[in-house]
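K.L.:
coordinates only, sequence not included:
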C-alpha cells in the first residue's frame, strides 16, 4: 500500500472514507458543478472577445461595480456591528436577551421581497425614518445607500452566528490575565480578543459578501433601479432575460461568477494566513 493511500485511510478513525468521498463528489457535482458548467458552456459561444465586450459596456460595468462595491461595504459594516451584537448577546445577561438573540435570525426566515418592501416603507421620504431625515436633505430609499442598508439587514446574521460560538469559547481568564499584567482594555481587545476572532470574522465577512452580491428581492424595492446609479447586476440579468437576450444575461452571470470567485479566494487565503498567524481558534 502506498504512503498516500495509507495517509488517506489514517486521516480519520471512522470507517467509510471511500463511500463518503464518493457521495461528496457526486452530490457537489450534481448540485454545484453541473449548473456552473452549463453556465460556462452557454457563455462559451460568445468567446473571450464577446464576454469582454459585454463586460465593458458602460451599463453592465456600472451594475457590476454597484453590486460588488456595495456588497463589500455592507459586509465591512456588518463585521463591526456584528461583533458588537454577538459580544453583547454572549457576555451580558439582561431582560429580553433571548428575544434579541432570536430576532437576529429573522432575516434568514423572512422572504426577501417582504424585507425589501418593509425597508422601502420605513426609509422612503414619507416613511417612519425617511420622514425624519427628509428635512435635512438626506435620502436613503431609492439610492445606493438604501441598497447598503438592505444588504446590511440580510448580512448581519452571518457575522453574528459565525462569531458568537468563538466568543463563547473564549476564556475570560485570558482577558483577566491580560488586565493583571497591565494591559489596557484597548490592548486586550486588539492583542487578545480580535486575533482570536479574526478567522471567524473573515468567514462571516465572506458569507455576508457572497449573499450581498447575489441578493435581489430585498434590494429592488429600495434601490430605485436607476441605470448607472442604483441598478444592481442581478436586476440587469433579469432585464436581459426579459428582452430574450440570453447571451447577454449569461455573460453578466459569468462576470459575477469570476469576480466573486477571485474575491472569495483572496478572503480564504487571508483566512488561512490568519489561522497560521494566530493559531487554530
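P.N.:
Done, it's in. Remember, predicted model here, so these are calculated numbers, not experimental data.
K.L.:
going forward, measure contacts between C-alpha atoms and count neighbours the same way
P.N.:
OK.
K.L.:
Can you mark which positions in stretch 243-251 are buried?
P.N.:
Judged by neighbour count (16 or more other C-alpha atoms under 10 Å), stretch 243-251 contains these buried residues: 247-251.
K.L.:
Pipe those into TSV and attach secondary structure and distance to residue 155 per row.
P.N.:
Listed next are these as TSV, based on DSSP: H, G, I helix; E, B strand; the rest coil; distance: C-alpha to C-alpha, whole Å:
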residue	secondary structure	distance to residue 155
247	helix	31
248	helix	29
249	helix	26
250	helix	26
251	helix	26
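K.L.:
Kindly reformat those as TSV containing distance to residue 89.
P.N.:
Listed next are those as TSV, based on distance: C-alpha to C-alpha, whole Å:
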residue	distance to residue 89
247	48
248	46
249	43
250	43
251	43
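K.L.:
Closest to residue 47 out of those residues?
P.N.:
Set against residue 47, the nearest of these by C-alpha to C-alpha is residue 251 (9.9 Å).
K.L.:
can you map out the helices along the stretch 1-150 of the chain?
P.N.:
Assigned by DSSP state H, counting those that start in this stretch, the stretch 1-150 of the chain shows helices spanning 3-9, 17-28, 34-44, 47-55, 58-91, 97-103, 106-109, 112-123, 130-133, 144-169.
K.L.:
Comparison target below:
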C-alpha cells in the first residue's frame, strides 16, 4: 500500500469542502440570494439603468484594453526573465509580484500621483494634450498594473519548461525566428496564455481600490461597476448592490467557462499534434 503523507481522502475532502464553503460558497450564495429576492422586473430595472449600463461599458472596455496591454507586455516580460540573464534580473522578477503584496488603495494613490498632470509620468503625455488621471485611460493603467502578474506568472513556468530541442530542430529545418515563435513556441504557450488572460480580465473587472483614486468616478463617464455597487451599499440599498454585483459575477463565470473550453480545445489540438 502506498504511504500517504496527508490524511485519508474522506478527511482531506471534508476539510477542503468546509474551507471552500466558508470562504467561497457562502459569500457568493448570500450575494445570489440577495439579488434573487428582487423580482425580475425590479432586478432588470436596476441592472439595465443608464448609469449601470454606462458603468458596465467603462469597466468592460477598460478591462479589455488592460488585458490586451498585459498580453503583449506581460508576454515580453516573461520572455526576458526566462531567456536572458542580466544584472537586476532577480529584482525585476520580484517586482512582478508587487501588485499582489501592495494594498490596492496604496497602489491607487501612487498611480494617481505619478500620472497626474504634474506627476513624473503624467506630465509627459500632458504636454501633448493627453490626460491620464481622472479619465478612462487612468482606469486602464490601474487595471493593467494590478493584473499584470497573472500573465507573467502563468506564462513564465511554461517557458522555463519548454524543451530547447524543439527550437533547435526547427532551426535546422530552416525556420526563421518569427516562424519558430508562431508555429512552435506560441501553440505550446496558448493554454497558459488563455489562463493568464482570463485571470487578468477577471481581476480587472473586480478591481476597486486601485481605480477609485485615479478614475475620477464621474457617473456615465469614469464610474466603474464595483464603485456603483459600493455606492448602493453606502445608501443601504443592499438589493441593488447585490444585483449590480451579480452582473460582474455572471460575467466572470461566463468568461472563465469560455476560457476553460478554449484551453481544453488547445490541449486536445496539441495532443493530436
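P.N.:
Okay, I see it. Model, not experiment: these values are computed from the prediction.
K.L.:
Would you tell me which one of the helices of the stretch 1-150 of the first structure is buried the most?
P.N.:
Mean neighbour count (mean count of other C-alpha atoms under 10 Å) peaks for helix 144-169 among the helices of the stretch 1-150 of the first structure, with a mean of 23.
K.L.:
residues contacting the counterpart of residue 55 of the second structure in the first structure?
P.N.:
In the first structure, the residue matched to residue 55 of the second structure (TM-score structural alignment) is residue 63. Residues counted as contacts of residue 63 of the first structure (C-alpha atoms under 8 Å, 6 or more residues apart in numbering) are 227-228, 230-233, 236.
K.L.:
Weed out the non-buried ones from these.
P.N.:
Burial by neighbour count, 16+ other C-alpha under 10 Å: within the contacts of residue 63 of the first structure this picks out 230-233, 236.
K.L.:
Assign the residue mapped onto residue 183 of the first structure from the second structure to helix, strand or coil.
P.N.:
Here residue 183 of the first structure is matched to residue 175 in the second structure, going by TM-score structural alignment. Three-state assignment for residue 175 of the second structure (DSSP: H, G, I helix; E, B strand; the rest coil): coil.
K.L.:
Likewise for residue 197 of the first structure?
P.N.:
Secondary structure state of residue 197 of the first structure, per three-state DSSP, is helix.
K.L.:
Reformat the buried ones among the contacts of residue 63 of the first structure as TSV; add secondary structure.
P.N.:
TSV is the format used below for these (three-state DSSP):
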residue	secondary structure
230	coil
231	coil
232	coil
233	helix
236	helix
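K.L.:
What is the equivalent residue in the first structure for residue 86 of the second structure?
P.N.:
Aligned counterpart of residue 86 of the second structure in the first structure: residue 94 (TM-score structural alignment).
K.L.:
now that match: how far from residue 100 of the first structure?
P.N.:
10 Å (C-alpha to C-alpha, to the nearest Å).
K.L.:
Count the neighbours of residue 105 of the first structure for me.
P.N.:
Here the number of neighbours of residue 105 of the first structure (other C-alpha atoms under 10 Å) works out to 16.
K.L.:
which strands and helices sit next to the helix or strand containing residue 270 of the second structure?
P.N.:
Per DSSP states H and E, residue 270 of the second structure falls inside helix 238-272. Judged by 3 or more C-alpha pairs under 8 Å, 6 or more residues apart in numbering; DSSP states H and E, helix 238-272 of the second structure is in contact with helix 26-36, helix 40-47, helix 186-206, helix 225-234.
K.L.:
go with 10 Å
P.N.:
Packing partners of helix 238-272 of the second structure (3 or more C-alpha pairs under 10 Å, 6 or more residues apart in numbering; DSSP states H and E): helix 26-36, helix 40-47, helix 50-83, helix 186-206, helix 225-234.
K.L.:
show me the contacts for the corresponding residue of the first structure for residue 157 of the second structure.
P.N.:
Under the alignment defined by TM-score structural alignment, residue 157 of the second structure is paired with residue 165 of the first structure. Counting by C-alpha atoms under 10 Å, 6 or more residues apart in numbering, residue 165 of the first structure touches 86, 90, 200.
K.L.:
now swap in residue 223 of the first structure and tell me
P.N.:
Applying C-alpha under 10 Å, 6+ apart to residue 223 of the first structure gives the contacts 116, 120, 140-150, 229-232.
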